[in-house]
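1. missing the sequence, but the structure's below:
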């Protein structure tokens, strides 16, 4: 087997904003079992499109194209071709990761999100409009994956979404609920005409929504490939939408679009118990932070703890340590020398785990000094991240994809192109303040740079280097804690993926200890406060999609907090 992989106190620069994608209800779900293949995705129509592609003999990569393009229609608040994504791919021998993260335009400056007074802009003042839009990467990523691992024709895998855009689909209660809570989207004329009725109210759940403009875009991509997105009519539409905003225009150019390229990066793999955990390295902080959390938990018997205040204490303390390092060290590796090997080094993780007191919270963790670092000149910055979507796919040949995809905040920059899709606000994942404590921030805005992410698409191999599980979640910077919790649930507590996904969410991002409101985690509050934790009860609207490979077949789970399903053949 050959796996291309790397061995094993920040100040918040912008004002804290609401949690990503508010909850819209919870449904009771049971795990799904199949024998050949499986798709776990955030909407039943998207998952069904993926299953149909797999049934037609398509690969995991073929299914991912169909799932993503349908998600653009049925879950437009979370992802789409106006955004970016990270993909982890396993072909039975090699782990590969593709970086389709958005990039800052060539004219971007570090002061992009500072107001006239030199202070960071308010979050939504920065988000809404063209200023926040990064050069989209999703279409290039999908094409790259299909060219490399696809089996069916490109036109065939695009067809399900094109047909759905033409024929229409019914608005789900979740989409209607999020539109009802949305404050900015209908200020965009194109989006208002699409999502709202003549009175300005969100179109009701059950309404059939058609998107002929998006259908035309998809047919153009089917005929001419991704180049038709990055040049020509669609590209002109993107640029004019970004630069034409009346109060907050951006500066993206056609040259920015033409220059965009997907980056293949080494998979970031590390041990946990008998397993190998593989994910996406920088510019995502997800795999580093998840492996740091697991590296701390590996020093004790998590199986003996079970869900409860003691387990929440350890996971939260491990999260504090991971987020402290994340705030200081992680950014686009083309611009910053990220000490990746040092951050997941076994000796370093043991030294960090020794800082955890079983009886008392450390409060605010400080970043460590990992080996192999080449610089310690950065100022720390936590930053804000928001909503996303995730898909987990395993095909009948054992190929697997874990892909997390985003347009950042719910409904992105609140800009809809005439080509039928929303644009991202990914650039607000950069630190708004370029300098902290007199030092440049690693994740500051720079021309051509990819903003730091917390997306953590994960593939797990067993002790024999065989595929064991595919996991991931949306949720902004909370993704790291969602994925870590799910991995503990599956690997330590031996839960099926549905039960693991539905466990109460908990953890810390190096601030308060955050427990999911309205769940049994609320009963852990007193026990944690007795250990000195500052406990906050918050909505934690994860969207975990997990598939576990067993001797009898595939077992899948889709987070009950959202409308996703796990289905297959």
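-> Good, I have the coordinates. All values reported here derive from a predicted model rather than from experimental measurement.
2. going forward, measure contacts and count neighbours with C-alpha atoms only.
-> OK.
3. which residue is nearest the centroid of this structure?
-> Closest to where the C-alpha atoms of the chain average out (Cα atoms, centre = their mean) is residue 455, at 3.6 Å.
4. Tell me the first helix or strand C-terminal of the longest helix along the chain.
-> Of all the segments of type helix in the chain, defined by DSSP state H, the longest one is helix 309-329. Using DSSP states H and E, the helix or strand that follows helix 309-329 towards the C-terminus is helix 340-343.
5. Just name whatever secondary elements that following helix is in contact with.
-> Judged by 3 or more Cα pairs under 8 Å, 6 or more residues apart in numbering; DSSP states H and E, the packing partners of helix 340-343 are helix 286-297.
6. I'd like the next helix or strand past the helix it packs on.
-> Next along from helix 286-297, by DSSP H and E: helix 302-305.
7. these two touch, right, residue 313 and residue 528?
-> Yes. Using Cα atoms under 8 Å, residue 313 is in contact with residue 528, at 6.6 Å.
8. Please say which of those two ends up with more neighbours.
-> Neighbours were counted for residue 313 and for residue 528 using other Cα atoms under 10 Å; residue 313 has more, 28 against 21.
9. ok, and here's another one to check against it:
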């Protein structure tokens, strides 16, 4: 794998777009896509391929994801035509209130209870076809034998270098010979390879109750953390057997945990104007609506799921149209965390889509256990928390007339903006997925600014018009990483799968 796992330095058209008849996967790293495709070719399910690809990404994209982070996957069953969700979320230890001061933000108190492994294992138990151990073969090889470090990994590591090399295990891993690894260097992670091998052999018990759990807790507590073995043993996945399907004004039905997409796609259909200003205003008003007006049945004891669904219906979206057309621009905060998105379709029509993430700035505070980065989940602590609207999500499946039409997901602070724009391009504007990801994009803001990013490739005339109309913006270079990375698949009428990997993260779509 060490000879084939490098990302190209510039987008390769053969990686950006692919077609297939039996299966398709799209991820942000060619090595992860290759691992998922190999599983599909062996007869594995979409979920098997998703886990295999995600495991490789914990090795080759460690600034985005870690086994100690979180994982969520939404799965469409072609037999029932319903989608279910399985998630393993990071959580605070029982004895950690989360009220960190300046010193606390650089301590073991930031270490969470991991969710990735529980989420992956629960999804595999429900939808997997291959053995659990088979799903980690390529990840073990990548960690043990090494992979070619690319410019994106080097750049992220350089940006967060003060955390990456703060402690000895980080220095041994990311600073071999005393210097940060170089682009083109083969990067080996033997400790992580050992953890992956034990996880493949023993399953979640090793991670949450066995030797790894003991060392993870000891490392965190040695640095002031409050996590305990009881916290690790009490961890459990979240499962929603059947997600409600959300109708939209454009005639599509979407399957997603991100109910806000129902509002976004309906508004896009209801409003005839289709310029950049209007698309950004749709995003702003939907975000504000999710913050203030959509009832959250998870946290509000007076609300029900029916209340939430009614608030994202086409009829509810229609009432927001005047706000979009006549209201004033409404900037909003965004968050910062590393994430990977994956979409997969297998030969039987099962579809898996979602994200897995460190839920943290890269490398957390620099702590590692047996090669596993211990993240600092930004949204769990009061001092770092920004309010997230009800219905926030990172992926969706759009159905038309009972058949899949498009599935897309994205990482990064601009995940919702990315999925919204690419979904509108494919579903409403008639673009191919490859045409869509090559369009300039707008994204979220980067704190402390509240001005959304807009790629300068829109051109001065368009950007000056936005500013003239009162939309404060931050101009950024083309192909900005913080715009996210659309991993998507469109379903042709003839059964052809059209996969796409966003050139912003230089990944790969692979079909067969």
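-> Yes, it's here. Owing to the predicted nature of the structure, the values given are computational and were not obtained by experimental measurement.
10. check contacts around residue 13 of structure 2.
-> Residues counted as contacts of residue 13 of structure 2 (Cα atoms under 8 Å, 6 or more residues apart in numbering): none.
11. got it, and residue 415 of structure 1?
-> 128-130, 185, 188, 190-191, 241-242, 422-423.
12. what does it align to in structure 2?
-> Aligned counterpart of residue 415 of structure 1 in structure 2: residue 366 (TM-score structural alignment).
13. if I look at the closest residue to its match other than its chain neighbours, how far off is residue 365 of structure 2?
-> Counting by Cα to Cα, 6 or more residues apart in numbering, residue 163 is the residue found nearest to residue 366 of structure 2 once chain neighbours are left out, at 4.6 Å. Separation of residue 163 of structure 2 from residue 365 of structure 2 (Cα to Cα, to the nearest Å): 5 Å.
14. And residue 84 of structure 2, by the same measure?
-> Relative to residue 365 of structure 2, and taking Cα to Cα, residue 84 of structure 2 is found at 34 Å.
15. do residue 440 of structure 2 as well
-> 34 Å.
16. neighbour-wise, which of those two wins?
-> Taking neighbours as other Cα under 10 Å, residue 440 of structure 2 and residue 365 compare with residue 365 leading, 25 against 17.
17. State whether that one and residue 107 are indeed in contact, as I suppose.
-> Yes. Under the criterion of Cα under 8 Å, residue 365 of structure 2 makes contact with residue 107 at 7.3 Å.
18. Show me what residue 145 of structure 2 lines up with in structure 1.
-> Using TM-score structural alignment, residue 145 of structure 2 pairs with residue 167 in structure 1.
19. What degree of burial does that match show, as a neighbour count?
-> 14.
20. same check, this time on residue 73 of structure 2
-> Neighbour count of residue 73 of structure 2, defined by other Cα under 10 Å: 28.
21. Which one of the contacts of residue 415 of structure 1 is nearest to residue 357 of structure 1?
-> residue 128 (43.4 Å; Cα to Cα).
22. For residue 440 of structure 1, see how far away the nearest residue to the closest one once chain neighbours are set aside is.
-> Once flanking residues are discounted, residue 128 of structure 1 sits nearest to residue 413: 4.8 Å by Cα to Cα, 6+ apart. According to Cα to Cα, residue 413 of structure 1 stands 27 Å off from residue 440 of structure 1.
23. Likewise for residue 563 of structure 1?
-> Taking Cα to Cα, one finds residue 563 of structure 1 at 41 Å from residue 440 of structure 1.
24. Secondary structure element holding the corresponding residue of structure 1 for residue 503 of structure 2?
-> Using TM-score structural alignment, the equivalent of residue 503 of structure 2 in structure 1 is residue 560. Assigned by DSSP H and E, residue 560 of structure 1 belongs to neither a helix nor a strand.
25. Residue 560 of structure 1: how many residues sit nearby?
-> Residue 560 of structure 1, neighbours per other Cα under 10 Å, totals 24.
26. Enumerate every residue touching it.
-> Residue 560 of structure 1 sits next to 26-29, 501-502, 543 when contact means Cα under 8 Å, 6+ apart.
27. hmm, 10 Å instead?
-> Applying Cα atoms under 10 Å, 6 or more residues apart in numbering, we find residue 560 of structure 1 in contact with 25-30, 498-499, 501-503, 541-545.
28. which of those residues are buried?
-> Neighbour counting with 16 or more other Cα atoms under 10 Å marks 29-30, 498-499, 501-503, 541-545 as buried within the contacts of residue 560 of structure 1.
29. about what we covered before: which of the contacts of residue 415 of structure 1 does structure 2 keep?
-> Contacts conserved in structure 2 for the contacts of residue 415 of structure 1, using both residues aligned by TM-score structural alignment, their matches' Cα atoms under 8 Å: 185, 188, 191, 422-423.
30. Structure 1: which residue goes with residue 418 of structure 2?
-> Checking TM-score structural alignment: residue 418 of structure 2 goes with residue 482.
31. Relative to residue 546 of structure 1, how far out is that match?
-> 12 Å.
32. Also residue 499 of structure 1?
-> From residue 499 of structure 1 across to residue 546 of structure 1, the span is 10 Å (Cα to Cα).
33. shared neighbours of the two, anything?
-> Residues touching both residue 499 of structure 1 and residue 546 (Cα under 10 Å, 6+ apart) are 31, 486, 490, 557-559.
34. residues contacting the spatially closest residue to residue 259 of structure 2 that is not a sequence neighbour?
-> Once flanking residues are discounted, residue 259 of structure 2 sits nearest to residue 391: 4.3 Å by Cα to Cα, 6+ apart. If you count contacts by Cα under 10 Å, 6+ apart, residue 391 of structure 2 has them with 256-263, 286-287, 290-291, 294-296, 308, 312.
35. my hunch is that residue 391 of structure 2 is in a helix, does that hold up?
-> No. Using DSSP: H, G, I helix; E, B strand; the rest coil, the assignment for residue 391 of structure 2 is coil, not a helix.
36. Just tell me what residue 354 of structure 2 corresponds to in structure 1.
-> In structure 1, residue 354 of structure 2 lands on residue 403 (TM-score structural alignment).
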